[in-house]
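Colleague: give me a 3D structure for the following:
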Amino acid sequence: MAVQDNMGARAPRASLLNDPVIRGIVYQVLVAGAVVAFISWIVLNTAQNLAAQNKTTGFDFLFRTAGFDISFTLFPWSRTSLYWEAFLAGLLNTLLVAAIGIFFATLLGFTLGIARLSSNWLIARVATVYIETIRNLPLLLQLFFWYFAVLKAMPAVRQSFELPLDIFINQRGLMVPRPMPDHEFTWVLVAIGFSVIATIAVGIWATRVRTATGRYPSAVVLASKVADAIVSFLVALLAFTLLGNMISGVSGAVIFGAAILVAILSVTRLAPFSRAAVAFVFGLTILYALLTAMFPDVPPLLVAAGSALAGLAMAWISFERTAERPPSEGRFPLPLLVLIAVGIPAFVYWATGAQLAFEVPVLERFNFRGGVQLPPELVALVFGLTVYTAAFIGENVRGGIRAVSHGQTEAAQSLGLKEGDRLRLVIIPQAMRVIVPPLTSQYLNLTKNSSLGAAIGYPELVNVFTGTTLNQTGKAIEVIALTMAVYLTFSLLTSAFMNWYNGRVALVER
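Modeller: Here you go, the predicted structure:
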């Protein structure tokens, strides 16, 4: 019986539509064609509508006179300014709110995230209540609260609350001294930039030597001890000077001698007690000044007693944290870095003879003269965005810390590291790879949420450009396109920076 050999026969060719590669290409071409057709329809339809209304497109309106006022700008503004200057004013106001809000929201958020995991029951519960309450209230409602219920409820100008450092707050906003540097102060600004770079370089170098050898360089340790004494002297001098201003009859010699004593004790085993004393003086004087200004009808003795209790609490916290510090040879040379960051600009300030005067706001009949007046809209928007965004950042930080294996904490404990050092050296660096991605989203949200300032009258980009400029010019397409381009640029730049930072802190697989 003959057997037919089919080994050499070809398999039937599959249909092109069943080929996944060809089918994928077809789908992509169809989707791309649909998108192009949709965009073309929008453009043509818009052009026909504009032609029917005898309207033209273009950005020539940016060079016309605006003819309206802006309540708050970072550069001189008048009705004769141009529309592109209005765009710039709104842009700078938005950047101002975003920069300040991101800075303070990050500090407050990290504090809340760590506090929520604290072993102290009261601190953990307070942080939990704050986060859960703020996260579940609409941001716009919170802005209305801070603006109408808090700032607008402040006293009139003549009954302004006087805060320390010649700062006043009333219904019209916050009045702060205006810095007035001379021409020589430019060298101080250059020195500040140089000192920041030097501080970062010294910190990185000392950390690398510690990683390689197990200890910080001897020169850094010695310089850090000297810097610790100098910084302690300066901080104590400031604290005792504030106390001398509150208590009459204290001479300058006594204040200077007390500061010298604190500096000497800072390099001995009695350092925890000296720092606790300085913390007590700071807590007492600052809180006493704040409470006296905000509640002038409260008896001074009662205010002093409350301030003293707060000072004792700060002294106890300072004593516990200082007593837990490792020996100076094993501590991060923070005093040295602080001295570099502050000492170099201070030396240049003294050597060049630069002057930095402050124009203090002075109350006249109907308003303050001099200083810088921060409108209540700016204060409410910054405060509201900071409080709101910090609650979400706190949850991100808590989740990042929880993501670190508990074995890392046990290993740090076995090495004898205290709780603060465990967080700073072991837990937080590993948690950052989990914290950074959602942290980027919160930065973007804060920047975009600044557009809600239009609801309380703050002249940010949406209020000035998309609101007033659009209504006066009728250039809806151009105005909206520029505004969208600004927020898109903000988002892309922020994401690019945070992605670069995330790449630096991410763990490298081996």
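Colleague: only C-alpha atoms for contact and neighbour calcs from this point on.
Modeller: OK.
Colleague: tell me the buried residues in stretch 159-175?
Modeller: By 16 or more other C-alpha atoms under 10 Å, the buried positions in stretch 159-175 come out as 160-163, 167-175.
Colleague: residue 110: neighbouring residues, count only.
Modeller: For residue 110, the neighbour count with other C-alpha atoms under 10 Å is 19.
Colleague: second input sequence below; structure requested for side-by-side comparison:
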Amino acid sequence: MKIKNSENISFWYDPDKRAIIYQIGTALFVAFIAWYLVSNTMTNLANQNIATGFGFLNKEASFEIGESLIEYSAADRYLKALSVGFLNTLLVSFIGILLTVVLGTFLGIARLSKNWLVNKCAAGYIELFQDIPVLLQLFFWYAFFYEMLPSPRQALNPFGGLFLCNRGLIFGIPAAHPVYKYMALSILLAAVLIFFIKRWAKKRQDATGEIFPIIKVSFLLVLGFPFACWLAGGSPTQMSVPVLTGFNFKGGMAVSPEFAALLLGLVLYTAAFVAEVVRAGIQAVSKGQTEAAMAIGLKPGQLLNLIILPQALRVIIPPLTSQLLNLTKNSSLAVAIGYPDFVSVAGTAINQTGQAIEGVMLIMIVYLFFSLSTSAFMNWYNKKTKLVER
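Modeller: Next up, the predicted model:
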């Protein structure tokens, strides 16, 4: 039977051409729906004399924010108020991700321990925190700080300079000094050097088989550079220690109950899921790999660092990305316990200005930015750790 040339096939019977028509039709339909919704919304807003646009961002906010990483007052504009909320969300998400990865990795490894007590404690933690909704955990930790902890006058003082009360965690910090700025820069310099040393050590190991003690060298650089700057800057030792004056503490640094409750709730909840991801990734590595490594005399630390983790990471990273995204999005529950994150600040702005559409749109854009940034970094790391065929 003779098959006709594709050029002689009728237009409607050519699947490639039909696909183009279907895609154009779908795009036009979506564009029509979008136009209808936008047009209908604008008409209704105009009929109700509700202003539209983002001009309200330049108006005076007229409300205070309890916690801020930058200077802020009620006389500032809505744009700055939203910036405060953005930075607060960024802070709790960044710290939460770091603590979650550390705690989740530890629990995942402990879940595979041959020690019965360690194994069962890790399993109990995972089952407990996975089964309790994160919002309830936030309420619990919020109540813990405000209802179960004493007032500042009866604050718990486990050791000098550290106080725990219903105003949060208050602790001493080094007094302001110019040398600390250079110490922070020295840590960044150490990180850059570690990056290049790690690349050189990998090439050296591939060529000679010799293992360079990169972890020890990294600790030495990260601790040594700031210490050298501290010595060169006169070795300042003055501390800003919290002192009880009236009904609260002055001096030092305070972590508010709202921030502490939010951070604890997010970290403890998400770490339980990360632990299972880590456990599954480690168990995905064939036992033959472990037995072969032990047969050639690798130490337990080398076995974990050189054999198990590099292979397990390829399984761990994709689901880990999802859990980190969940942590970032769950931070929007901060409004339930009074922490001024972006959703809380934007909600106050919406209530005062009536710009609901613009406010919700800003919330969507901010969380889209956080999600895409986290995904981009994790996808880059996943690509970096993938198995490269030779």
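Colleague: tell me, what residue is most central in structure 1?
Modeller: Of all residues in structure 1, the one closest to the mean position by C-alpha atoms, centre = their mean is residue 103, 0.4 Å from it.
Colleague: can you give me the helices for the stretch 151-300 of structure 1?
Modeller: 185-213, 218-246, 252-265, 271-294, 300-323 (DSSP state H, counting those that start in this stretch).
Colleague: so which elements touch the first one?
Modeller: Think helix 185-213 of structure 1. helix 334-352 (3 or more C-alpha pairs under 8 Å, 6 or more residues apart in numbering; DSSP states H and E).
Colleague: buried residues in the helix it packs on?
Modeller: 335-345, 348-349.
Colleague: now swap in stretch 189-208 of structure 1 and tell me
Modeller: Applying 16+ other C-alpha under 10 Å to stretch 189-208 of structure 1 flags 191-192, 195-196, 198-199, 202-203, 206-207 as buried.
Colleague: so can I have CSV of the residues you listed showing distance to residue 130 of structure 1?
Modeller: Output for those, formatted as CSV (distance: C-alpha to C-alpha, whole Å):
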residue, distance to residue 130 of structure 1
191, 41
192, 37
195, 38
196, 35
198, 39
199, 35
202, 38
203, 35
206, 38
207, 36
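Colleague: where does the residue opposite residue 46 of structure 2 in structure 1 once aligned sit, in terms of helix or strand?
Modeller: Mapped onto structure 1 by TM-score structural alignment, residue 46 of structure 2 lines up with residue 51. If you go by DSSP states H and E, residue 51 of structure 1 is part of helix 20-52.
Colleague: next one: residue 417 of structure 1
Modeller: Per DSSP H and E, there is no helix or strand for residue 417 of structure 1.
Colleague: what number of residues lie near it?
Modeller: So residue 417 of structure 1, with other C-alpha under 10 Å, has 19 neighbours.
Colleague: trace it over to structure 2, please.
Modeller: Under TM-score structural alignment, residue 417 of structure 1 pairs with residue 298 in structure 2.
Colleague: mean deviation, stretch 182-198 of structure 2 versus structure 1?
Modeller: Overlaying structure 1 shows stretch 182-198 of structure 2 at a mean distance of 2.3 Å from the equivalent residues (mean C-alpha distance after the TM-score superposition for structure 1).
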